[in-house]
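[1] Sequence first, then the predicted structure, then my questions.
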Amino acid sequence: MPKVTYRQHDGSEETLEVRAGTSLMLGALTGGVEGIEAECGGSCMCATCHVYVDEAWLDKLPKVQVLEDEMLDDTASERKPNSRLSCQIEMSDALDGIVVELPESQI
């Protein structure tokens, strides 16, 4: 199963196996990773699953769609060029080893 490393704002890390086809948001929630609120349950309507994707992985992700782009304008923490909503990133074997950093705050 592919692995994801969730890096907290303080630098601590947790690496989890996340089944292909599962969003990084759901992987974090089911794995008990703190810092992902996911108030809308993954429907791209709240921006409380905001993450910063490690630069090395950005080109491997699908482009940001319009709705995600709009939601990223409403994040509680600073929007950066590598900001994504973890509900919109579907895990795959091609993403095995991806690293995402959680922002200081989601709400």
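    In hand now; what should we look at? Numbering: from 1, shown residues only.
[2] Please count neighbours and contacts with C-alpha atoms only from this point.
    Noted.
[3] and the spatially most central residue of the chain, what is it in contact with?
    In the chain, the C-alpha nearest the mean C-alpha coordinate belongs to S86, at 2.8 Å (C-alpha atoms, centre = their mean). Residues near S86 by C-alpha atoms under 8 Å, 6 or more residues apart in numbering: S23, L24, M25, C49, H50, V51.
[4] Comparison target below:
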Amino acid sequence: MPKAVFIEANGGEYEVEVSVGQSLMEAATDNMIDGVVGECGGVSSCATCHVYVDEAWFDKLPPADDLEESMIDVARDPMDNSRLSCQIKMTEELDGIILRLPVSQF
């Protein structure tokens, strides 16, 4: 099963198994990773699953759509590699993806 690595702002690191097709937000909340809230349940309406995708992985993702882009604009401390983890679906090709978490989602 593919894995994702979540790295907290304080350096804590968690490697979790993610089913193909599952969102990375679901994987984080299922594994109780602090820093990914997923308040809206994954419909791109809250930005509480905001992550920074490691640069080595960013170009392997499909581009964010307009709705995701608009939510990233209101996320706390957005950067060029910001994405909503609810919009990233795990694939075999993403095995090992690294996601850094912001200091806070609020």
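    Ah, there it is. Note that the structure is predicted; figures quoted are calculated from it, not measured.
[5] Which of the contacts of S86 of the first structure lies at the shortest distance from T15 of the first structure?
    Each of those was checked against T15 of the first structure using C-alpha to C-alpha; the closest is L24, at 11.7 Å.
[6] residues contacting that closest one?
    Taking C-alpha under 8 Å, 6+ apart, we find L24 of the first structure in contact with V4, V18, S86, C87, Q88, I89, E90, M91.
[7] what do we get in the second structure for it?
    Using TM-score structural alignment, the equivalent of L24 of the first structure in the second structure is L24.
[8] of the contacts of S86 of the first structure, which stay in contact in the second structure?
    With both residues aligned by TM-score structural alignment, their matches' C-alpha atoms under 8 Å, the contacts of the contacts of S86 of the first structure that the second structure also has are S23, L24, M25, C49, H50, V51.
[9] Can you tell me which of the residues you listed end up in strands?
    Among these, DSSP state E puts H50, V51 in strands.
[10] Could I get the contacting residues of S83 of the first structure?
    H50, V51, Y52, V53, L72.
[11] N82 is in contact with the first one, correct?
    So the one you mean is H50 of the first structure. No: if you go by C-alpha atoms under 8 Å, H50 of the first structure and N82 don't touch, sitting 10.3 Å apart.
[12] Who has more neighbours out of these two?
    H50 (32 against 14; other C-alpha atoms under 10 Å).
[13] can you tell me which residue in the second structure aligns to the more buried one?
    Here H50 of the first structure is matched to H50 in the second structure, going by TM-score structural alignment.
[14] Identify the residue spatially nearest to its match, adjacent ones excluded.
    Spatial nearest neighbour of H50 of the second structure, excluding adjacent residues (C-alpha to C-alpha, 6 or more residues apart in numbering): L84 at 4.6 Å.
[15] Can you give me every residue that contacts the corresponding residue of the first structure for that neighbour?
    Per TM-score structural alignment, the equivalent position to L84 of the second structure in the first structure is L85. Counting by C-alpha under 8 Å, 6+ apart, L85 of the first structure touches M25, C44, A47, T48, C49, H50, V51, E68, L72.
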